[in-house]
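Peer 1: Here you go, sequence then predicted model.
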Amino acid sequence: MTGPDPASVLGGARLLPVLTVPSTATAGPLADALAAGGARCAEVTFRTPGAERVLKEMAAHGGLTLGAGTVLTPEQAERAVAAGARFVVSPGFDEEVVAKCRELGVPVVPGIATATELMRALRAGLDTVKLFPAEPLGGLSTLRALAAPFPGTRFVPTGGIDADRVAAYLAHPAVLAVGGSWMATPAHLARGAYDEIRRLTADAVDRSTP
């Protein structure tokens, strides 16, 4: 059983803003800024106490397809989907998280860092994985090395990627989308820099468009 295809939910979006949102008060303006910049999807990480409320408020915006990131347990996956997540992203491969996401009927993109982890994900019936942390692992050279012996695998590289690197990653045929946090950092949110978030998102969308 392979479960829902992440590509069907991402809807062709090539860019995945990865959001760590310290305050729920920023959820609405953040969703507005991302959508105004042309983003179609976003990942809200479960790294803050208010992540579920942020996810729920951003999902209610209607202009974005929201997923949950940094999901470490089946229970977190359940809470994320209840809050409006339409896909789940994990930093590593965990069989129980994958099984729970299939039970919930949502796509899951587990993180891998090695060929061994990728083989475990493939054996579990998945064909889309997150390469994490992409840049510290060696960036594009590592992605190319992993993609070569595993044709048909799709990657969502995330971790240390910035605006200057996004187009090079997306040029690789095995890359489904690129995740990054540079468009909307906690520092941007702390100072209410929503115009800057919109500008950085628009620039990233432009760089990710063939």
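Peer 2: Yes, it's here. Residues are numbered from 1 along each chain as shown.
Peer 1: make it CA atoms for all contacts and neighbour counts henceforth
Peer 2: OK.
Peer 1: Show the secondary-structure elements that the lengthiest helix in the chain is packed against.
Peer 2: Longest helix in the chain, counting residues (DSSP state H): helix 194-208. Using 3 or more CA pairs under 8 Å, 6 or more residues apart in numbering; DSSP states H and E as the contact definition, the elements that helix 194-208 packs against are strand 15-19, helix 27-36, helix 163-170, helix 186-190.
Peer 1: Mind putting those into JSON lines with distance to residue 135 and mean neighbour count?
Peer 2: As requested, those are arranged in JSON lines below (distance: least, CA to CA, whole Å; neighbours: other CA atoms under 10 Å):
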{"stretch": "strand 15-19", "distance to residue 135": "15", "mean neighbour count": "25"}
{"stretch": "helix 27-36", "distance to residue 135": "24", "mean neighbour count": "21"}
{"stretch": "helix 163-170", "distance to residue 135": "10", "mean neighbour count": "17"}
{"stretch": "helix 186-190", "distance to residue 135": "20", "mean neighbour count": "15"}
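Peer 1: let's bring in a second one:
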Amino acid sequence: MTQLSEFQRERVQAVLAASPLVPVIAINELEDAVPLCQALVDGGINVLEITLRTEHGVNAIKAVREAIPDAWVGAGTVTSVAEYRQVEAAGAQFVITPGVTEAILEFGVTSEAPLLPGISTVSELMMGYALGYREFKFFPAEVSGGVPALKAFSGPFSDVTFCPTGGIRRDTAKDYLALKNVKAVGGSWLTPADVVAAKDWAQITQIARDSLADL
């Protein structure tokens, strides 16, 4: 069984160390991708999870990678190996999934773009753990037990760290980040749909700044 390399673990750790907040970004208009991501970077957030929740995800990753080379640009909501290959070709520097399959975990071990697998149960965690994964997305965090669940995970898996995402708000992010096994928190509150639709990039920058200041 092929194991995750130390290099890939270090890449994922670098992503999680680069920003305590990871915006979950859905691009409804491709032209918004670069200004939206630049607004987040201007606000102090330099890890960008561009999801495949819309048809523009892959092209948005390409555009942002070219326009903002100093940011960490990754792909979220990747649900198949085919999508994994697509975003890898588009230049994604990391890949985040909402859940796990054996195929995705095994592909992630060999990929240039390191994987942060999504899990919500100990059994799913153990699937990844067996392949050498020690960093996971915990999703959907709030409905899967939130802070108490992550505290419980730390008992049998003291060497595992998480990026919880799903239902976390600006005022609850710091509760998660206070946990020793949480390195970053993902959230969609950083990119409110109405603000993005209005193309109010200055407000996006302010939300990012204020959210970081709250931590």
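Peer 2: Nice, thanks for sending it over. Every value quoted in this text rests on a predicted model; they were computed, and no experiment measured them.
Peer 1: Run the chain-centre distance for the longest helix of structure 1.
Peer 2: Mean-position distance between helix 194-208 of structure 1 and its chain equals 17 Å (CA atoms, centre = their mean, to the nearest Å).
Peer 1: In structure 2, mark out all the helices, start to finish.
Peer 2: Assignment of helices within structure 2 using DSSP H yields the ranges 6-18, 33-42, 57-67, 81-90, 102-110, 122-130, 146-153, 173-177, 193-197, 201-214.
Peer 1: Mind putting the ones you listed into JSON lines with distance to residue 74 of structure 2?
Peer 2: Rendered in JSON lines, the data for the helices of structure 2 read as follows (distance: least, CA to CA, whole Å):
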{"stretch": "helix 6-18", "distance to residue 74 of structure 2": "9"}
{"stretch": "helix 33-42", "distance to residue 74 of structure 2": "12"}
{"stretch": "helix 57-67", "distance to residue 74 of structure 2": "7"}
{"stretch": "helix 81-90", "distance to residue 74 of structure 2": "8"}
{"stretch": "helix 102-110", "distance to residue 74 of structure 2": "14"}
{"stretch": "helix 122-130", "distance to residue 74 of structure 2": "20"}
{"stretch": "helix 146-153", "distance to residue 74 of structure 2": "24"}
{"stretch": "helix 173-177", "distance to residue 74 of structure 2": "21"}
{"stretch": "helix 193-197", "distance to residue 74 of structure 2": "19"}
{"stretch": "helix 201-214", "distance to residue 74 of structure 2": "18"}
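Peer 1: which residues of structure 1 does stretch 31-38 of structure 2 align to?
Peer 2: On the basis of TM-score structural alignment, stretch 31-38 of structure 2 is assigned to residues 25-32 in structure 1.
Peer 1: Under the alignment, what does residue 55 of structure 2 map to in structure 1?
Peer 2: Counting by TM-score structural alignment, residue 55 of structure 2 lines up with residue 49 in structure 1.
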